[in-house]
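Peer 1: Okay, predicted coordinates and the sequence, questions at the end:
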Amino acid sequence: MTPSLSVLDLVPVRTGQSSAEAMAASLALAARADDLGFTRYWFAEHHNMPAVASTTPPVLIAAAAMRTTRIRVGSGGVMLPNHSPLIVAEQFAALEALAPGRIDLGIGRAPGSDPVITQLLRRSGTTSDVDQFPDHIRDIRALVGGDGATLTFTSGGTYDLHATPAATGDPEVWLLGSSDYSAQLAAASGLPYVFANHFSGQGLEHALALYRGQYQPSEAHPEPRTFVTANAVVAPTAEEAWDRALPQVRMMARLRSGRPLVALETVEQAREAESVDNLGAPFADWARSSWFIGTPADAASSLRDFAAKHQVDEVMISPVAGSYADEPMDSANGRAQTLELLAAALA
């Protein structure tokens, strides 16, 4: 089985790169993914991180939609407790009107940052209550549709509410997560589900089994629907692939060990620093075993096996290839190379 391919983008920012350059590189990558026949291109939501410029998925989705013609574009995902459900519904109803039939609304319930940022983002009051997450999902699904939603007041009377005045289509809603909770909620809601394997890697098989086993059919989705995410770095040689993977391995080591975060190192910086502090060593074996790192043939073979093992017909890769110091700041040569080589190997 050869799965279809999609892309998850965190809009990485490397040493010396501006946010403008990082976004230009990611938008060029989205256009390249469109040309290569990828299924969808999603932007993550993370806040106040030196190496991540993907803070506002709806803005990036709109920009990517205007630079592409075929590929689905969406969020991977909007962290709903940070936002009012009505605002999310309005944003994605507008995006659906801008790019009809091409918008995915991936929703998660994690904060996407540290406790300080979480408090700043959640000043909206009760709309940010994590316990209301299932209710907010239902609200958004109703609001983005053509029929809208109806509020019933305790004092009597009703109030009609629409995310956009005259919708002709809905964004497709996906639930995202890395826990049993998200899998069970997606199953109970009759929604498509994605496990965040690129970040966690733990509990994937159990979550998919829960989702498929407990799935309650819905009108829009009579059967369970899921795909899996994974990190990937593909290059002409295994040596180059590992070189380009090292900056991200070291970044993951910083995240997991609580060290201060920095802009993504260049390949040269990562190699030099690793020879001194050996920061990435504890995570190297994990990356080699759970990421797709290597030549096109090796990565494609591993990806096919991965898809077959988890019974999915789509894999969303996060192309985490780092850059060499002399590569242009407004491009992502290593990430583009990963998409190009992998797409060709799976053709």
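Peer 2: Received it, and whenever you're ready, just let me know what you need.
Peer 1: contacts and neighbour counts: CA atoms only from here.
Peer 2: OK.
Peer 1: contacting residues for the nearest residue to Ala22 once chain neighbours are set aside?
Peer 2: In this structure, Ala22 finds its nearest non-sequential neighbour in Val13, 5.6 Å apart by C-alpha to C-alpha, 6 or more residues apart in numbering. By C-alpha atoms under 8 Å, 6 or more residues apart in numbering, the residues touching Val13 are 19, 22, 50-53, 263-264.
Peer 1: Kindly report the same for Pro58.
Peer 2: Pro58 neighbours (C-alpha under 8 Å, 6+ apart): 74-75, 91-92, 95.
Peer 1: now with 10 Å?
Peer 2: 43, 45, 64, 73-75, 77-78, 88, 91-92, 94-95, 105 (C-alpha atoms under 10 Å, 6 or more residues apart in numbering).
Peer 1: And for Thr229?
Peer 2: Taking C-alpha under 10 Å, 6+ apart as the test, what Thr229 contacts is 5-8, 194-199, 201, 291, 314-318.
Peer 1: same check, this time on Phe38
Peer 2: 4-7, 30, 32, 70-72, 316, 339, 343.
Peer 1: can I get those residues in JSON lines with distance to Pro247?
Peer 2: Listed next are these as JSON lines, based on distance: C-alpha to C-alpha, whole Å:
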{"residue": "Ser4", "distance to Pro247": "27"}
{"residue": "Leu5", "distance to Pro247": "24"}
{"residue": "Ser6", "distance to Pro247": "22"}
{"residue": "Val7", "distance to Pro247": "19"}
{"residue": "Ala30", "distance to Pro247": "22"}
{"residue": "Arg32", "distance to Pro247": "23"}
{"residue": "Arg70", "distance to Pro247": "32"}
{"residue": "Ile71", "distance to Pro247": "29"}
{"residue": "Arg72", "distance to Pro247": "29"}
{"residue": "Met316", "distance to Pro247": "21"}
{"residue": "Leu339", "distance to Pro247": "18"}
{"residue": "Ala343", "distance to Pro247": "23"}
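Peer 1: Check it against this one:
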Amino acid sequence: MSDLALSVLDLVPVRRGQHSADAIAATVALAEHADELGYRRYWLAEHHNMPSVASTNPPVLLGVLAGRTRRIRLGSGGVMLPNHAPFVVAEQFAVLEAAAPGRIDLGLGRAPGSDPVISALLRSSGHTSEVDAFPNHIRDIEALLDADGAALRLGTGEQYVVRATPAAAGRPEVWLLGSSDYSAQLAAELSLPYVFAHHFSGEGTERMLDLYRSRFVPSVSQAVPRTFLTANVVTADTDAEARALALPQLQHMARLRTGTPLTALDTVEQAAAATLTQPQQDLVDTMLGRWFVGAADDVAERLAAFAARFEVDEVMVTVGAGAHEGDPIDRTPARERTLDLLAAHLPQRMLVAA
């Protein structure tokens, strides 16, 4: 596992007492820190209308991070394609690639990233990508990002060339994200690199990777299947401290899955004093068993074993550490500390650039 790399997936969490500006400032600080430590990628998820998540618009946030980082790859984890016109997505990421050449990933997903009301609002201004057209729209984006563009045949028979940017010198790397048989098979069919969302539930990972690898169709641009995995991670100096830091996010997820109205994330102190229903506590216990939570040496060892088990050379961590009452409003020191500890407890050669 000497070539294992670590990356970061961020939802830009918002805790009680924070404004969106504070949460974004904390994410910028975390991305800068990951860049300095040698992490491979920093991806931003797309979620809408959630009081605890400020990652509503990955391309805009990635533009901010491109100007604040030097070498780390930046990407979407992912852009939820049913919410957007493919041409707009291609243009956005072509601009990002021009601004940060060789550092941009375009991760595409099929889920809406919110509820049906928000999905309707996202589509109210005009046509967007329908779920059934997802495979074709992925092909469209890939063609539009190419330096030669895509050729359309008009009703008159005339050929009309469309490009995402006038003169591309490079292109973002397109990844397909998913948590189902459908996404694994589609990534294989389209010869795309694939990321299975292991951090969602921790179930079905082996089957999805086997499906993707066994059905992969080699292409000129992607000769072999390529994948990595995601994992929820919280590390600290002791197991007890790590568990306390994980509680705000764990309890929040339990409330989400039991239909409880959501708020911004609790602090560590608020989570320690919270009362959960038995079903919520059961969910917390189950998730805690699947997350990588504990002292850094133990978590680092478990992550290396996790990567070896599924034969991947990269793990993307969602850092679920909460904030204490007295922490700076525009930073989350425990998230930064998790990245520090992972870098310190894994061999430096394991934190390599792509």
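Peer 2: Structure received. If you're wondering where the values come from, they're calculated on a predicted model, not measured in any experiment.
Peer 1: Quantify their similarity with the TM-score.
Peer 2: For this chain pair, the superposition-based TM-score is 0.97 by TM-score structural alignment, normalised by the length of the first structure; 346 aligned residues with a C-alpha RMSD of 1.2 Å.
Peer 1: Next, the mean deviation of the lengthiest helix in the first structure compared to the second structure.
Peer 2: The helix that spans the most residues within the first structure, counting by DSSP state H, is helix 238-257. For helix 238-257 of the first structure, the mean deviation from the second structure after alignment is 0.6 Å (mean C-alpha distance after the TM-score superposition for the first structure).
Peer 1: Could you list the buried residues of that helix?
Peer 2: 238, 240-254 (16 or more other C-alpha atoms under 10 Å).
Peer 1: just stretch 269-286 of the second structure next, same as before
Peer 2: Buried-residue list, stretch 269-286 of the second structure, by 16+ other C-alpha under 10 Å: 269, 271, 280-281, 283-284.
Peer 1: Also stretch 197-208 of the second structure?
Peer 2: Result for stretch 197-208 of the second structure [16+ other C-alpha under 10 Å]: buried residues 197-199, 202, 205, 208.
Peer 1: and these, which two are the farthest apart?
Peer 2: His199 and Met208 (13.6 Å; C-alpha to C-alpha).
Peer 1: and for those two, which residues touch both?
Peer 2: Ser179.
Peer 1: what ranges do the strands span in the stretch 101-250 of the second structure?
Peer 2: Applying DSSP state E, counting those that start in this stretch to the stretch 101-250 of the second structure gives strands spanning 104-109, 150-153, 159-162, 173-178, 194-196, 227-236.
Peer 1: I'd like to know which of those is closest to Arg215 of the second structure.
Peer 2: Short answer: strand 194-196, nearest of those by C-alpha to C-alpha, at 12.3 Å.
Peer 1: average offset between that closest one and the first structure?
Peer 2: In this overlay with the first structure, the average offset of strand 194-196 of the second structure from its partner residues is 0.4 Å by mean C-alpha distance after the TM-score superposition for the first structure.
Peer 1: just checking, what packs against that strand?
Peer 2: strand 104-109, strand 173-178, helix 181-189, helix 205-215, strand 227-236 (3 or more C-alpha pairs under 10 Å, 6 or more residues apart in numbering; DSSP states H and E).
Peer 1: picking that back up, would you turn the buried residues of stretch 197-208 of the second structure into a markdown table with distance to Gly38 of the second structure?
Peer 2: A markdown table is the format used below for those (distance: C-alpha to C-alpha, whole Å):
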| residue | distance to Gly38 of the second structure |
| --- | --- |
| Ala197 | 23 |
| His198 | 23 |
| His199 | 22 |
| Gly202 | 26 |
| Thr205 | 27 |
| Met208 | 29 |
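Peer 1: Relative to Ser179 of the second structure, which of the residues you listed is nearest.
Peer 2: Distances from Ser179 of the second structure to those, taken by C-alpha to C-alpha, are shortest for Ala197, at 5.3 Å.
Peer 1: Could you find the closest non-adjacent residue to that closest one?
Peer 2: Ser179 (5.3 Å).
Peer 1: now for that neighbour: what does it line up with in the first structure?
Peer 2: In the first structure, the residue paired with Ser179 of the second structure is Ser178, using TM-score structural alignment.
Peer 1: which residues touch Leu341 of the first structure?
Peer 2: 233-236, 295-297, 299-300, 347.
Peer 1: Quick one, which of those residues are buried?
Peer 2: By neighbour count, with 16+ other C-alpha under 10 Å, the contacts of Leu341 of the first structure hold 233-235, 295-297, 299-300 as buried.
Peer 1: Could you pull up the contacting residues of the residue nearest to Ala197 of the second structure?
Peer 2: By C-alpha under 10 Å, 6+ apart, the contact set of Ser179 of the second structure is 109-111, 195-205, 208.
Peer 1: What distance do you get for it to Glu189 of the second structure?
Peer 2: Separation of Ser179 of the second structure from Glu189 of the second structure (C-alpha to C-alpha, to the nearest Å): 16 Å.
Peer 1: Leu209 of the second structure now?
Peer 2: On the measure of C-alpha to C-alpha, Leu209 of the second structure and Glu189 of the second structure end up 14 Å apart.
Peer 1: more crowded one of those two?
Peer 2: Between Leu209 of the second structure and Glu189, counting by other C-alpha atoms under 10 Å, Leu209 is the more crowded of the two (25 against 16).
Peer 1: Wait, the more buried one touches Ala184, no?
Peer 2: Yes - between Leu209 of the second structure and Ala184 there is a contact at 7.3 Å, judged by C-alpha atoms under 10 Å.
Peer 1: Now do the shared contacts for those two.
Peer 2: 194-196, 215.
Peer 1: starting at the chain centroid, how far to stretch 327-339 of the second structure?
Peer 2: 19 Å (C-alpha atoms, centre = their mean, to the nearest Å).
Peer 1: What residues of that stretch count as buried?
Peer 2: Per 16+ other C-alpha under 10 Å, stretch 327-339 of the second structure contains these buried residues: 329-339.
Peer 1: And for stretch 204-223 of the first structure?
Peer 2: 204, 207-208, 210-212, 214-216, 223.
Peer 1: Relative to Gly101 of the first structure, which of those is nearest.
Peer 2: Nearest member of these to Gly101 of the first structure, counting by C-alpha to C-alpha, is Glu223, at 20.2 Å.
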